[in-house]
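Peer 1: generate a structure from the sequence data that follows.
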Amino acid sequence: MYPSACIEWLFKDSNPDFADRIRAAKAAGLEAVEFHLWDDKPIEDIRVALEETGVKLTSFCVGPRRSLVDPAQHEEFLAAIKATLATAKALGSPPLVVASGFTRDDVSLEEQRAEAVKALKQAAALAEEAGVVLVLEPLNTIVSHPGMFLSSTTLALDIIEEVDSPNLRLLYDVFHSTVMGEDLEEVLKGRIHLVQHVQFADNPGRNEPGTGTIDWPLTVSKLRDLGYDGAVGLEYQPTKPTLQSIAQARASTGL
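Peer 2: Below is the predicted model:
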């Protein structure tokens, strides 16, 4: 496993220029970065910084965000997929993060799941053609994203299996999963091959590892034992200057 700095938040204190955060990450000894939405970012500047530094981009989000569970938004969702895939091509074709959208209170869980599968099958076909992996991310509904349809890792993995595409995988966020009361080993055992990307933030607070109650050595050990060896996004809001924050995160996790 290796760390990937979420430059949405990390290096923001020292580098207001977004692309310079990639250079700052490289100078700090990191070989990978990620960020959130792309349509408010200087894409050409990012491309130049990635090429200049050799830093790997490990993910960014499909945008604009649209609902998987509302068929009225599927056309716009697929348009967002196409636009984001075109942008990803210029940035090394990293995995692209997809969220579910909000629960439709007047519609059954089964119908909403079916709509999500329908939309994701079409999106995965586009991703296969582009040679890009989409990563579906469950988000907690207790602290950060009330009303989000997909908050369960198990349900996300069930949907991924139903879509049945090598280009749709899971983003497992330890913070969101912990907030929802999930047990990492229980939800990922036997399905780690479906996990493309992992993100770390401590709980409570969504700050750097070492500020909350999560047992990070145990978390890392469990992920390794299950067979995960990919990127780990440091996707947290730092409580101290970035370099100190990253040093604490790496010391706490052993990455």
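Peer 1: every contact and neighbour count from this point should use C-alpha atoms.
Peer 2: Noted.
Peer 1: give me the element residue 176 is part of.
Peer 2: helix 174-179 (DSSP states H and E).
Peer 1: and if you look at residue 145?
Peer 2: If you go by DSSP H and E, residue 145 is not part of any helix or strand.
Peer 1: one more sequence to fold, the one below, so I can look at both together:
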Amino acid sequence: MVVTVGQRRDTLSEAAQHNAIVHTLRTVAPTAEAHSITIVPEPLNTRVDHSGYFLRTADQGFEIVTAVDSQNVELLYDVYHQQITEGNSVQTMTELIDLIEHVHIADVLGYHEPGTGELA
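Peer 2: Take a look at the predicted model:
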């Protein structure tokens, strides 16, 4: 199950928002485990497509899924979004593949087929 975590809130600290996401995922993880559902939060880029979204980087996502500590909560790694946000997508996926459950692949610019842009 792909989940998005919502927009950043200026009235809350980043730590408070992070903790709220971890708490929510920890709360639903036992139900997901009982029904063999894997929950995959997705970091999205804020530079081009999702201004104001809270979960921007793979590192933030890895911190969240590590803190939740459930085999049924892992990261959705979208190469398009993470290439825009931080680059080094292949290296990141190689180093942290154990925390990645699902991968979306599209090329930068424009979310087109791999090999049509920056990821040729």
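Peer 1: TM-score for this pair?
Peer 2: With the length set by TM-score structural alignment, normalised by the length of the second structure, the two chains reach a TM-score of 0.93; 120 aligned residues with a Cα RMSD of 1.3 Å.
Peer 1: and the strands in the stretch 101-250 of the first structure?
Peer 2: Here the stretch 101-250 of the first structure has its strands, by DSSP state E, counting those that start in this stretch, at 134-136, 168-173, 195-200, 231-234.
Peer 1: so the third one matches what in the second structure?
Peer 2: Residues 100-105 of the second structure are where strand 195-200 of the first structure lands when matched by TM-score structural alignment.
Peer 1: residue 136 of the first structure and residue 105 of the first structure, how far apart?
Peer 2: 21 Å (Cα to Cα, to the nearest Å).
Peer 1: actually residue 201 of the first structure, sorry about that
Peer 2: Using Cα to Cα, one obtains 30 Å as the distance from residue 201 of the first structure to residue 105 of the first structure.
Peer 1: which one of the two is surrounded by more residues?
Peer 2: The residue with more neighbours, out of residue 201 of the first structure and residue 105, is residue 201; 27 against 10, by other Cα atoms under 10 Å.
Peer 1: quick one: that one and residue 209 touch, right?
Peer 2: Yes - with contact defined as Cα atoms under 8 Å, residue 201 of the first structure counts as touching residue 209 (5.7 Å).
Peer 1: now the helix holding residue 176 of the first structure: which residue numbers in the second structure?
Peer 2: With TM-score structural alignment applied, helix 174-179 of the first structure matches the range 79-84 in the second structure.
Peer 1: what's the average distance of that stretch to the first structure?
Peer 2: Mean deviation of stretch 79-84 of the second structure relative to the first structure after superposition (mean Cα distance after the TM-score superposition for the first structure): 0.4 Å.
Peer 1: what does residue 9 of the second structure correspond to in the first structure?
Peer 2: In the first structure, the residue paired with residue 9 of the second structure is residue 104, using TM-score structural alignment.
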